[in-house]
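Engineer: Below is the sequence, then the predicted model.
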Amino acid sequence: MSHPEFTFTDKVVLITGGSRGIGRATAELFAARGAKVVTTSSHSVPLSFSDEYATRIRHLHADVSDEEAARTVFKSCEEIFGPVSILVNNAAIISNTSFKDMAMQDWDDVIKTNIRGAVIYSKLAFDQMIRHKQGGSIINISSLAGIPNIQKFPGFSPYTVSKFAICGLTESLAVEGIEHGIRVNAIAPGAVDTEMLQKAAAGLKTSTTPLDIAKIILFLADENQSRIINGSIIPVFCNGD
């Protein structure tokens, strides 16, 4: 696989939810294109990447909704590699429970991770990017569940609400980031072959892989390819939707 048009030599990339699925595929693809990558996840089990990427990827354990932990992540990222120039808000959880049977804790957990986490990391990215006067790019991972007038499925109300919020956050921050050279965009994939999908919707088949989505993320992050794209939400109708 070769994409010589995407080069991120010495760019510093921070990816939440980077231990598996879309996050991990994105981390490896950025590293393959020369970037220095920090990933986070709530999983405390140490992660290993192939020798090819080992020196270019660092993984940190952090609860994405914990503001103090996030501050530590940004500080560590700057100390290890330098200030963040690209942020990918990928961390998310899903709860498959009918609204009538759902406990409020289930709702709160999804909203806390999916919305609060993205807000915290975006705010800290803005702070760091503005302080270093380097501009930057933020890519949020939404979902077709967060796009109006597309069929929704029962059992996913908190996830759906959270992904609508991510689209609203993207459009709002895109406006605020203009004067600082910060672009904010989102991708709204349908069914992607990930562990989360299989747990939430066992039996749903799709040929769309995390790498397919990672390639779109790199396109949005690349100033040479997408410098005029800002505030866009890109729906991705995957095989199986």
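Structural biologist: Great, that's in hand. Residues are numbered from 1 along each chain as shown.
Engineer: contacts and neighbour counts: CA atoms only from here.
Structural biologist: Noted.
Engineer: Run a quick check on N185 versus N140, I expect a contact.
Structural biologist: Yes: the pair N185 and N140 passes the contact test of CA atoms under 8 Å, sitting 6.3 Å apart.
Engineer: Overlap in contacts, the two.
Structural biologist: T170 (CA atoms under 8 Å, 6 or more residues apart in numbering).
Engineer: Report the central residue of this structure.
Structural biologist: Centroid-nearest residue in the chain: N90, 2.2 Å away (criterion: CA atoms, centre = their mean).
Engineer: Please give me every residue in contact with that one.
Structural biologist: Taking CA under 8 Å, 6+ apart, we find N90 in contact with I15, T16, G17, G18, I22, G23, N140, I141.
Engineer: at 7 Å instead, please
Structural biologist: I15, T16, G17, G23, N140, I141 (CA atoms under 7 Å, 6 or more residues apart in numbering).
Engineer: Stretch 99-109: how far from the chain's middle?
Structural biologist: 24 Å (CA atoms, centre = their mean, to the nearest Å).
Engineer: sorry, that was for stretch 65-72
Structural biologist: Worked out by CA atoms, centre = their mean, stretch 65-72 lies 16 Å from the chain centre.
Engineer: Enumerate the positions of that stretch that are buried.
Structural biologist: Using 16 or more other CA atoms under 10 Å as the burial criterion, the residues of stretch 65-72 that qualify are S65, E67, A70.
Engineer: From the contact counts, what lies against the top strand by length along the chain?
Structural biologist: In the chain, assigned by DSSP state E, the strand with the most residues is strand 182-189. Secondary-structure packing of strand 182-189 (3 or more CA pairs under 7 Å, 6 or more residues apart in numbering; DSSP states H and E): strand 136-141, helix 157-177, strand 233-236.
Engineer: Against that first model, consider the following:
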Amino acid sequence: MSDRPLVVVTGASRGVGREAVRALVERHRIDVLAVARDAEALQGLQQQCANGPAHVEILALDLAGDRAVPRVVRQVGGRRLLGLLNNAGLLRKRNFGEWTLQDLHDLFLVNAHQPFLLAQALVDRLAGTPPGHVVNIGSMGGVQGSAKFPGLAGYSASKMALAGLTECMAEELRERGVRCNCLALGAVDTAMLREAFPGYQAPVTAEAMGAEVARFLLEGHKYFNGKVLPMALSTP
């Protein structure tokens, strides 16, 4: 295990998270701890980046599990974190009358509670100079006043919680040398978007958005703190 600073990326096995890892390693030469449920996909990502200028560590786990956060902390060890990209997300689509308490519990656990607990557990490794940067990947569906869509009430509510958490974290952690922002993504060509909106053709690729998210993770703290920033050409 290297003692070089690194970035933690959750939801790293596919979509925007996977492409953000690739950009961090290949373009920015930053070591990454890639976290996701799909061990096989993580291994493929690690192999894809094996000849790059930086290193990818992988950790296969389900963020909905009770021991997920301690396992991430243990893997990070005492290393300095340059950033935490809370990208893992859960989508469910239901008619309004069909939502259950379990549905809401599952959505809020992955989309809001675990980002909170991960940042809380890793704050000492993020604190310092330059400031560590927590970037929460939100959704335009979780932005007040944005277009809303039938079937996504639970998902949008959980992403609204994440946006509010970001603003609170920025204030709470300001004196610790940690900055926090939320990127509210619009339509990106990912499996999650295709599940939510079958047949819709997104105007932005996962590769393009992942590269921009990686850049923001490393540079955005210089210009923003406690902000919920839309990144959308369409919604959807």
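Structural biologist: Structure received. None of the values given here were measured: they were computed from a predicted structure.
Engineer: before we move on, back to that, tabulate the helices and strands packed on strand 182-189 of structure 1 in a markdown table, adding columns for distance to T55 of structure 1 and mean neighbour count.
Structural biologist: Converted to a markdown table, these look like this (distance: least, CA to CA, whole Å; neighbours: other CA atoms under 10 Å):
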| stretch | distance to T55 of structure 1 | mean neighbour count |
| --- | --- | --- |
| strand 136-141 | 23 | 26 |
| helix 157-177 | 31 | 21 |
| strand 233-236 | 32 | 20 |
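Engineer: I'd like these as TSV, with distance to P46 of structure 1 appended.
Structural biologist: Conversion of those to TSV gives the following (distance: least, CA to CA, whole Å):
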stretch	distance to P46 of structure 1
strand 136-141	24
helix 157-177	28
strand 233-236	32
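Engineer: So for S207 of structure 1, which of those sits nearest?
Structural biologist: strand 233-236 (12.7 Å; CA to CA).
Engineer: which residue numbers in structure 2 go with that closest one?
Structural biologist: Counting by TM-score structural alignment, strand 233-236 of structure 1 falls onto residues 228-231 of structure 2.
Engineer: Now do the strands in structure 2.
Structural biologist: Assigned strands in structure 2, in chain order: 6-10, 31-36, 56-60, 81-86, 132-139, 178-185, 228-231 (criterion: DSSP E).
Engineer: who's in contact with the fifth one?
Structural biologist: If I follow you right, that is strand 132-139 of structure 2. Here strand 132-139 of structure 2 has contacts from 81-87, 126, 159, 162-163, 177-186, 217, 221, using CA under 7 Å, 6+ apart.
Engineer: and if you look at the fourth one?
Structural biologist: Contact partners of strand 81-86 of structure 2, identified using CA under 7 Å, 6+ apart, comprise 5-10, 115, 125-126, 132-137, 217.
Engineer: try the last one
Structural biologist: Residues outside strand 228-231 of structure 2 that contact it (CA under 7 Å, 6+ apart): M140, A163, N181, C182, L183, A184, L185, G186.
Engineer: Distance of the counterpart of M104 of structure 1 in structure 2 relative to G141 of structure 2?
Structural biologist: The pairwise alignment with structure 2 assigns M104 of structure 1 to L101, based on TM-score structural alignment. Shown here: L101 of structure 2 relative to G141 of structure 2, a distance of 20 Å by CA to CA, to the nearest Å.
Engineer: Which one's more surrounded, these two?
Structural biologist: G141 (24 against 8; other CA atoms under 10 Å).
Engineer: Which residue, other than its chain neighbours, is closest to the alignment partner in structure 1 of that one?
Structural biologist: Matched to structure 1 by TM-score structural alignment, G141 of structure 2 sits across from A145. Leaving aside its chain neighbours, A145 of structure 1 sits nearest to T160 (5.1 Å; criterion: CA to CA, 6 or more residues apart in numbering).
Engineer: okay but the one you found is in contact with L144, surely?
Structural biologist: No: T160 of structure 1 is beyond contact range of L144, at 8.7 Å (criterion: CA atoms under 7 Å).
Engineer: which of the residues in the host helix or strand of N224 of structure 1 are buried?
Structural biologist: Taking DSSP states H and E as the definition, N224 of structure 1 sits inside helix 223-226. Within helix 223-226 of structure 1, the residues scored as buried using 16+ other CA under 10 Å are E223.
Engineer: What is that helix packed up against?
Structural biologist: Helices and strands touching helix 223-226 of structure 1, by 3+ CA pairs under 7 Å, 6+ apart, are helix 210-221.
Engineer: mean shift between the helix it packs on and structure 2?
Structural biologist: Overlaying structure 2 shows helix 210-221 of structure 1 at a mean distance of 2.6 Å from the equivalent residues (mean CA distance after the TM-score superposition for structure 1).
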